[in-house]
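Undergrad: no sequence for this one, just the structure:
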């Protein structure tokens, strides 16, 4: 079932969302200071291609101060635009009855899009100790 969901996701929005994350990652890697943002963008792009069966987790105690600063910078530079991509894709998918669950999945991904630092993407059945699931697809 996960494979079927991933194929439909890939065909109806996942590919284009992943391309937007890859583009953001390439732009971020142009400057040495923003390479961590580029790496985070590439990680999320990989998740956008094949999300079902994986889970996004965050540490239970919260993140670091540096992670919070990086999240604010990411949000202002790329997070807003990538979140708008998710909203547009969700609106396009919600037009059909079959696309409504995928539209909801796009909306659930917006917090990860806006604040990626401190999050990890793991297999759905392998959540590390000390982490709580944020998004389970």
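TA: Arrived safely, thanks for sending. What you are looking at is a predicted structure, and each value in this text was computed from that prediction instead of being measured. Numbering: from 1, shown residues only.

Undergrad: contacts, neighbours, all on C-alpha from now
TA: Will do.

Undergrad: quick one: the strands in this protein?
TA: Secondary structure of the chain (DSSP state E): strands at 54-59, 120-123, 131-136.

Undergrad: Tell me which residues of the last one come out buried.
TA: What it means is strand 131-136. 131, 133, 134, 135, 136 (16 or more other C-alpha atoms under 10 Å).

Undergrad: Taking these together, which two end up most distant?
TA: 131 and 136 (13.0 Å; C-alpha to C-alpha).

Undergrad: State the distance from residue 135 to residue 25.
TA: Distance check for residue 135 against residue 25: by C-alpha to C-alpha, to the nearest Å, it reads 22 Å.

Undergrad: ditto for residue 49
TA: Residue 49 is 15 Å from residue 25, by C-alpha to C-alpha.

Undergrad: put this beside the first:
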């Protein structure tokens, strides 16, 4: 079922989200300062490629102060805008009953788009 839902996700615009995050990750990884943020964009792009069957969990051990500082910088630069975009897409897809699973995935990505440091994406069994 996850495979079918991931295919539908990719066709209905998931590929745009995937390539957007991938492009952002490559651009951020060009500079040394942007590498930590680029890695988080790679994490978001892998989630955007196939979000069904994956969940977001806290890292073990927790990130600590560095993770908090990096999240604050992330929110100030691209994070808030990305989270708002995912929320808007969740509202658009949530209008119909058929779009509710896709809206749920956008809400899941909103959490990671707002605070990517200190979280990891794992397969759900």
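TA: Yep, that arrived. It should be emphasised that the depicted structure is a prediction, and the values quoted were computed from it without experimental measurement.

Undergrad: TM value for the aligned chains?
TA: Overlay of the two chains. TM-score (TM-score structural alignment, normalised by the length of the second structure): 0.87; 125 aligned residues with a C-alpha RMSD of 1.8 Å.

Undergrad: Neighbour count for residue 49 and residue 25 of the first structure, which is higher?
TA: Using other C-alpha atoms under 10 Å, the more surrounded residue of residue 49 of the first structure and residue 25 is residue 25, with 24 against 20.

Undergrad: Could you verify my assumption that that one touches residue 41?
TA: Yes - the criterion here is C-alpha atoms under 8 Å, and residue 25 of the first structure meets it with residue 41 at 5.0 Å.

Undergrad: Mind telling me what residue 116 of the first structure corresponds to in the second structure?
TA: By TM-score structural alignment, residue 116 of the first structure lines up with residue 116 in the second structure.

Undergrad: which residues touch that match?
TA: 40, 71 (C-alpha atoms under 8 Å, 6 or more residues apart in numbering).

Undergrad: rewinding a little: return the closest of the buried residues of strand 131-136 of the first structure with respect to residue 83 of the first structure.
TA: residue 135 (15.5 Å).

Undergrad: What segments of the first structure are helices?
TA: Counting by DSSP state H, the first structure has helices at residues 2-9, 15-28, 35-49, 65-74, 80-94, 100-108, 110-114.

Undergrad: wait, which of these is closest to residue 59 of the first structure?
TA: helix 65-74 (11.9 Å).

Undergrad: show me what contacts residue 44 of the second structure?
TA: Counted by C-alpha under 8 Å, 6+ apart, residue 44 of the second structure has contacts 18, 21, 109, 112, 113.

Undergrad: how about the third one, what does it touch?
TA: By that I understand residue 109 of the second structure. 44, 47, 48, 83, 86.

Undergrad: Reformat those residues as JSON lines; add distance to residue 104 of the second structure.
TA: Below are the contacts of residue 109 of the second structure laid out as JSON lines (distance: C-alpha to C-alpha, whole Å):
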{"residue": "44", "distance to residue 104 of the second structure": "15"}
{"residue": "47", "distance to residue 104 of the second structure": "13"}
{"residue": "48", "distance to residue 104 of the second structure": "13"}
{"residue": "83", "distance to residue 104 of the second structure": "13"}
{"residue": "86", "distance to residue 104 of the second structure": "10"}
